[in-house]
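Trainee: Coordinates only, no sequence provided:
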């Protein structure tokens, strides 16, 4: 947390995404939509998050005000930590994918990634709703089998109904989920460097996920494709990255 001293008064507020609560995040999303991300809106956030009233703003020089606004520069990045762990939708509690997508299965991730790509391409609301439905699962009842985070297991047969249910979530929340998802994706090239290197992503190459899926179908290391879909996302990606690394090392030896 950051601490700001104005006269004899001390104010405390978030220093980065790690300090942002779900309430803070909802306020941020309202600012992004309501003020069209106008930089002046950061004054509003400083007032909300630090509790700095108008009477204190008037005591500050222009340089001090600029310095204060810079405390929110972390908002120019996207969060890897999952900012809205739970959502109440209708009468059910929905559980998010966990920090860094830790709760996701590979199958859930494939549907989420496909929906995200379509939304970025055509901007259709139904694609954003499908992203939501792929990332958030209803909390399992005590008699239901559950995955990580007590999430009800993903069932593609229920997916259309889940998309319909989550479509009522306010658009600013859906946009925030998209931003959060992409923030988690931002660290993947560092986490799985061999998988991304082989895809050639960033220089006109194919999708890294397509490369991973192709490799997964060729190897028995992850079982059948049905088993692959039910496996934890990071177990699958870590395994595929390790296989890519072994292939690179073998190729290097053969070329000597």
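Mentor: Structure's in. What do you need? Everything quoted here is computed from the prediction, not taken from an experiment.
Trainee: For the rest of this, base every contact and every neighbour count on C-alpha atoms.
Mentor: OK.
Trainee: Scan the chain for its longest helix.
Mentor: Counting by DSSP state H, the longest helix found in the chain is helix 233-255.
Trainee: Second structure follows, compare the two:
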């Protein structure tokens, strides 16, 4: 966190407000992440965003001139840079709970559901696809993912405010950046000028590596995510030597 001193005037009296602003994603609070989501969607003003991010009242921000606001906004430059982050900022969304940091404990099968619905939502931008994405990732407390329970959890996800779900989707994009750095051979980013979105391109990599092993595909789904990703990485390296 960076300490800031905000100088403003009220009725010709000069005043100061001391506060702090996050400098990176792991310093962002759930309330701030929701404010960021509202800003991305155009549902909040610059003054409101600065108020939440700086932890000061909105009327204080309103007293600032354009240059002061620009200076504060520059402190939040990291918001446009999706750097790797492995944790979920919003740990609880209604009756549902976030995955563990680094997606520890998540099975490969669950991750396939998460990725499929995330890609579907990116393309459709429909609320029902957003609900399915959230329901594949956030689960009731102390429960494990089962595909047969997904429709019921989707109904629960539908009761969560849309802005909270959009905030979670921003967070998931950061988690995907973490995965792309941890497993660059699997989560390959599209080349500049490429028309391929690349969001689900890794699935084709998986199919090319283990797609012929039909007998054991269900077993793959039950394996821990990171065990499976390390396995696929090893297979890619092995195939590249042939």
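Mentor: Thanks, I have the structure now. From a predicted model like this one, the values you see are computed outputs, not experimental measurements.
Trainee: Report the TM-score for the pair.
Mentor: The TM-score (TM-score structural alignment, normalised by the length of the second structure) is 0.79; 226 aligned residues with a Cα RMSD of 2.8 Å.
Trainee: Who are the packing partners of the longest helix of the first structure?
Mentor: Here helix 233-255 of the first structure touches helix 106-122, helix 193-199, helix 208-218, going by 3 or more Cα pairs under 8 Å, 6 or more residues apart in numbering; DSSP states H and E.
Trainee: ok, residue 233 of the first structure - contacts?
Mentor: Each residue near residue 233 of the first structure by Cα atoms under 8 Å, 6 or more residues apart in numbering is listed here: 101-107, 109.
Trainee: again, only using 10 Å
Mentor: Residue 233 of the first structure sits next to 101-110, 239 when contact means Cα atoms under 10 Å, 6 or more residues apart in numbering.
Trainee: Residue 228 of the second structure too?
Mentor: Contacts of residue 228 of the second structure by Cα under 10 Å, 6+ apart are 107-109, 206, 220-222, 234.
Trainee: cool, residue 27 of the first structure as well?
Mentor: Residue 27 of the first structure makes contact with 21, 44-45, 48-49, according to Cα under 10 Å, 6+ apart.
Trainee: What subset of those is buried?
Mentor: Listed as buried from those are 44-45, 49; burial here means 16 or more other Cα atoms under 10 Å.
Trainee: Redo the residues you listed as JSON lines? Include distance to residue 235 of the first structure.
Mentor: Listed next are these as JSON lines, based on distance: Cα to Cα, whole Å:
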{"residue": "44", "distance to residue 235 of the first structure": "42"}
{"residue": "45", "distance to residue 235 of the first structure": "38"}
{"residue": "49", "distance to residue 235 of the first structure": "38"}
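Trainee: can you tell me which residue in the second structure aligns to residue 131 of the first structure?
Mentor: Counting by TM-score structural alignment, residue 131 of the first structure lines up with residue 133 in the second structure.
Trainee: tell me which strands and helices the helix or strand that contains its match is in contact with?
Mentor: Using DSSP states H and E, residue 133 of the second structure falls within helix 127-137. Counting contacts by 3 or more Cα pairs under 10 Å, 6 or more residues apart in numbering; DSSP states H and E, helix 127-137 of the second structure packs against strand 96-97, helix 108-124, helix 150-157, helix 162-182.
Trainee: returning to what we had before: just the contacts of residue 27 of the first structure now: which is nearest residue 176 of the first structure?
Mentor: residue 21 (13.5 Å; Cα to Cα).
Trainee: if you skip the residues just before and after it, what's nearest to the closest one?
Mentor: residue 83 (7.0 Å; Cα to Cα, 6 or more residues apart in numbering).
Trainee: Contact partners for the one you found?
Mentor: Here residue 83 of the first structure is in contact with 17-18, 20-26, 96, 98-99, 176-177, 180 (Cα under 10 Å, 6+ apart).
Trainee: repeat that for 8 Å
Mentor: Here residue 83 of the first structure is in contact with 20-22, 25, 180 (Cα under 8 Å, 6+ apart).
Trainee: and if you look at residue 100 of the second structure?
Mentor: 87-88.
Trainee: Alignment lookup: it to the first structure.
Mentor: If you follow residue 100 of the second structure across to the first structure using TM-score structural alignment, you land on residue 98.
Trainee: That's all I had, so thanks and see you.
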